[in-house]
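Enquirer: quick one, structure for this:
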Amino acid sequence: MAIAIRNIKEIDLLRKSNSIVAQSLQKVKEYAKVGVSLNDLDKIADDFILSFGAKPSFKGLYGFPKSICLSVNDVIIHGIPSDYKLKKGDILGVDIGVEYGGWYGDGAITFGIDEINKVDEKIIKCSYDTLLNAINSIRVGMRFKELSFILQSNIESFGFVPLKGFCGHGIGKKPHEEPEIPNFIESSVMQGPKIKNGMVFCIEPMVCQTNGNPKILNDKWSVVSEDRLNGSHYEHTIAIVDNKAIILTEY
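Expert: Now for the predicted structure:
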């Protein structure tokens, strides 16, 4: 399937859905305190998204049972909100998708609950810095595999490894579109599609400490590393406009 090229009007529509994502992420972060349950945060996000006349796009997507993904500690992505109450020292990954007017937005952040240890601080910084460095490296005409190589190299420069088996993706009229954008490279970077003006896609470094092989827990959704150590995840939706990467999920 070809990678969609969006015009300025379509990108403006995507700005709206992604702005709601950005605001929703900050709303959840504001309320994520010691003693607050993941279900409480899911309800806060759901109500907030609906207040814009939008929909939480993860709800029911591929059978996902909640409105947002909340991933605590060793759960790197796709954590299901539950009655678990946040504790001091936890790290929380928040991943939110929104559909507004038939257009989709997607973004994620990871942060600590009160004071966290130095390793967790470093792995959060790794995913955030990797995301921004990758965005700043984007040039029209480069291949997506070059971007994957940059993501992997930045993660490894921190002494960590990328999560295998999951990736960034195109987005637009569907929550997941072409292309797939892994955080690692397994073949020549000089193969595959090139980045062009009008493309819109999500970059989302998912970082493990020592082992990038994924394991899915019994809930069929939560993804951890085989090392079962804490991980981190950040995500922005990007549009290529006038040869520049523009962040649509700016917060």
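Enquirer: only C-alpha atoms from now on, for both contacts and neighbour counts.
Expert: OK.
Enquirer: so who does residue 238 touch?
Expert: 135, 200, 201, 202, 203, 245, 246, 247, 248, 249 (CA atoms under 8 Å, 6 or more residues apart in numbering).
Enquirer: of those residues, keep whichever come out buried.
Expert: 135, 200, 201, 202, 203, 245, 246, 247, 248, 249 (16 or more other CA atoms under 10 Å).
Enquirer: distance of the second one from residue 239?
Expert: Pointing back at residue 200 there. 4 Å (CA to CA, to the nearest Å).
Enquirer: which element is residue 26 on?
Expert: For residue 26, the enclosing helix or strand under DSSP states H and E is helix 8-31.
Enquirer: now show me the structure for the sequence below, then we'll compare the two:
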Amino acid sequence: MSGGGSDAAEATSLSCVRCGKPAHLQCPKCMELKLPREGAAFCTQDCFKGSWSSHKSVHLKAKLSTPGAPNSDSLNEGWKYCLRKGQGRTSKLPHFDWTGALRPYPISNNHTVPNHIDLPDWALDGIPKIEPNSDLQHVVEIKTPEQIEKMRETCRIAREVLDAAARVVRPGVTTDEIDRVVHEATIAYGGYPSPLNYHFFPKSCCTSVNEIICHGIPDARKLEDGDIVNIDVTVYYKGVHGDLNETYFVGNVDEASRQLVQCTYECLDKAISIVKPGVRFREIGEVINRHAIMSGLSVVKSYCGHGIGELFHCAPNIPHYSRNKAVGVMKAGQTFTIEPMINAGVWRDRMWPDGWTAVTADGKRSAQFEHTLLVMHVISFLCDISIAGVVYFFNNIYFNLNMQVTDTGVEVLTARLPSSPEMFPWLDA
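Expert: Below is the predicted model of the structure:
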């Protein structure tokens, strides 16, 4: 505390922030930050010490309002930077050799979940118990008709939740606000946001801005005009998970970013088009890599799609790059995600000090899209006009009558709805 010279003389006309008595002392940190004296005056060291736990937030807010610092106007006591995969917090920006312009910002406290919501086994202590040791880490499950119906319902909810989040994307909105929308919408549908406390992840969704490849943590940063942001939503409902994500434009985005996002969307679309029984899982990466390379982009190799159902992550692994070593072929009744991450520069990634946020090694932008898919039985129709009548030849006929049958081999469980917001100009065209 400072108590001498002209500072003390000027402070005699001020009142103590804590008790209202005439103040003769000034908080040295407030003086350093050139903050108003009215909020930094104290009558004694005891009053200063007694107010410190609440007063220090003034310093954080001041730092966050400076250029290049987090710019939320609504930071409260308890907002801190994330460390140790969600298990640690710090009031100081961690030291790191940042690859791009983006920086982590303080995060708010975790959201609460009402008692009536069914919880996955990591919800309370952050540790998945069934998933790591399940046989389904090695064997690709064929879902029963009952499981498939639950997956359809849960994936529909996940789509509705993501659409709710997409509607609030605009310059000036923080990713923490997006997370709040995701959390509240999930709870309103009776679901649990699967990422929340999964291996200690501190939020209800992932928000990956610009050079963040995946697993960005919602925080106090306001989205800026020209950003791109991926929102990754997973919902746990009736004992199963539904997972999807999309990358959105924030305001006026440059042409290179638009091409990156559209190409990533197309990569997923082309990969889905080959899904059917009998196709090798490794073929997905070949399709995605071919399209990305043709556009001068690169495919992230560190993260892949995954099986999903009663477990959040399980077999099969779905690499998105070429010459991958994925094992197995698709069979009707399997559910898994395809979620290519495409970079404008090199494919390599680095991890931020929070232990979750993966960013591009060169600081260039990255985009991602994801769907949860169901492999379906296929009926092929062939017509021989050389004989009377129409003869149908059925391939791969072995299906339960409760199961839908398609001529494409895949059902996109998280498909866009007629009510989904119009976010992508190429779809309108």
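Enquirer: TM-score for the pair, please.
Expert: Once superposed, chain against chain, the TM-score is 0.96 (TM-score structural alignment, normalised by the length of structure 1); 249 aligned residues with a CA RMSD of 1.2 Å.
Enquirer: now do the helices in structure 2.
Expert: 5-11, 28-33, 45-64, 145-166, 175-188, 255-272, 282-294, 425-428 (DSSP state H).
Enquirer: in structure 1, what stretch matches the first one?
Expert: Right, helix 5-11 of structure 2. The counterpart of helix 5-11 of structure 2 in structure 1, using TM-score structural alignment, is absent.
Enquirer: I figured residue 36 of structure 1 hits residue 85, correct?
Expert: Yes - judged on CA atoms under 8 Å, residue 36 of structure 1 makes contact with residue 85 at a distance of 5.2 Å.
Enquirer: aligned counterpart of residue 57 of structure 1 in structure 2, please.
Expert: Using TM-score structural alignment, residue 57 of structure 1 pairs with residue 194 in structure 2.
Enquirer: pretty sure its match sits against residue 203.
Expert: No - using CA under 8 Å, residue 194 of structure 2 is not in contact with residue 203; the gap is 9.5 Å.
Enquirer: ok now the helix holding residue 26 of structure 1, how far from the chain's centre?
Expert: 13 Å (CA atoms, centre = their mean, to the nearest Å).
Enquirer: in structure 2, what residues pair with it?
Expert: Under TM-score structural alignment, the match for helix 8-31 of structure 1 is residues 145-168.
Enquirer: give me the residues contacting the matching stretch.
Expert: In contact with stretch 145-168 of structure 2 (CA under 8 Å, 6+ apart) are residues 178-179, 181-182, 185-186, 189, 231-238, 240-245, 248, 309, 333, 372, 400, 402-403, 413-417, 420-421.
Enquirer: out of these, which sit inside strands?
Expert: 231-237, 240-245, 248, 372 (DSSP state E).
Enquirer: now a ChimeraX select for only the buried ones of the residues you listed.
Expert: Filtering these down to the buried ones (16+ other CA under 10 Å) takes a single ChimeraX command:
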select :231,232,233,234,235,236,237,240,241,242,243,244,245,248,372
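Enquirer: what's the farthest-apart pair in the ones in strands among the contacts of stretch 145-168 of structure 2?
Expert: 240 and 248 (26.7 Å; CA to CA).
Enquirer: how about residue 336 of structure 2, what's its match in structure 1?
Expert: Residue 336 of structure 2 maps onto residue 201 in structure 1, by TM-score structural alignment.
Enquirer: how much space between its match and residue 212 of structure 1?
Expert: In terms of CA to CA, residue 201 of structure 1 sits 23 Å off from residue 212 of structure 1.
Enquirer: tell me the contacts of the match of residue 336 of structure 2?
Expert: So residue 201 of structure 1 contacts 168, 169, 170, 171, 179, 237, 238, 239 (CA under 8 Å, 6+ apart).
Enquirer: any chance of a markdown table for those, columns distance to residue 191 of structure 1?
Expert: Formatted as a markdown table, the contacts of residue 201 of structure 1 follow (distance: CA to CA, whole Å):
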| residue | distance to residue 191 of structure 1 |
| --- | --- |
| 168 | 18 |
| 169 | 17 |
| 170 | 18 |
| 171 | 22 |
| 179 | 13 |
| 237 | 23 |
| 238 | 22 |
| 239 | 22 |
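Enquirer: neighbour-wise, which of the residues you listed leads?
Expert: residue 237 (29 neighbours; other CA atoms under 10 Å).
Enquirer: ok, and the closest non-adjacent residue to the counterpart of that one in structure 2?
Expert: Matched by TM-score structural alignment, residue 237 of structure 1 corresponds to residue 372 in structure 2. Leaving aside its sequence neighbours, residue 372 of structure 2 sits nearest to residue 337 (CA to CA, 6 or more residues apart in numbering; 4.5 Å).
Enquirer: residue in structure 1 matching residue 182 of structure 2?
Expert: Using TM-score structural alignment, residue 182 of structure 2 sits opposite residue 45 in structure 1.
Enquirer: what's the separation between that match and residue 168 of structure 1?
Expert: For residue 45 of structure 1, the distance to residue 168 of structure 1 - CA to CA - is 22 Å.
Enquirer: which ones are touching residue 195 of structure 2?
Expert: 201, 203, 204, 205, 206, 234.
Enquirer: any chance of CSV for those residues, columns distance to residue 59 of structure 2?
Expert: Compiled in CSV, these are given as follows (distance: CA to CA, whole Å):
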residue, distance to residue 59 of structure 2
201, 27
203, 25
204, 28
205, 29
206, 28
234, 36
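Enquirer: and stretch 284-291 of structure 2, how far from structure 1 on average?
Expert: Comparison of stretch 284-291 of structure 2 with structure 1 after fitting gives an average deviation of 1.4 Å (mean CA distance after the TM-score superposition for structure 1).
Enquirer: now do that stretch: which range of structure 1 does it align onto?
Expert: Using TM-score structural alignment, stretch 284-291 of structure 2 pairs with 147-154 in structure 1.
Enquirer: neighbouring contacts of that stretch?
Expert: With CA under 8 Å, 6+ apart, stretch 147-154 of structure 1 has contacts from 126, 130-131, 133-134, 137-138, 161-162, 181-185, 189, 205.
Enquirer: selecting buried members of those residues in ChimeraX, what would you type?
Expert: The buried residues among the contacts of stretch 147-154 of structure 1 can be selected in ChimeraX (16+ other CA under 10 Å) with this line:
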select :126,130,131,134,138,161,162,181,182,183,184,185,205
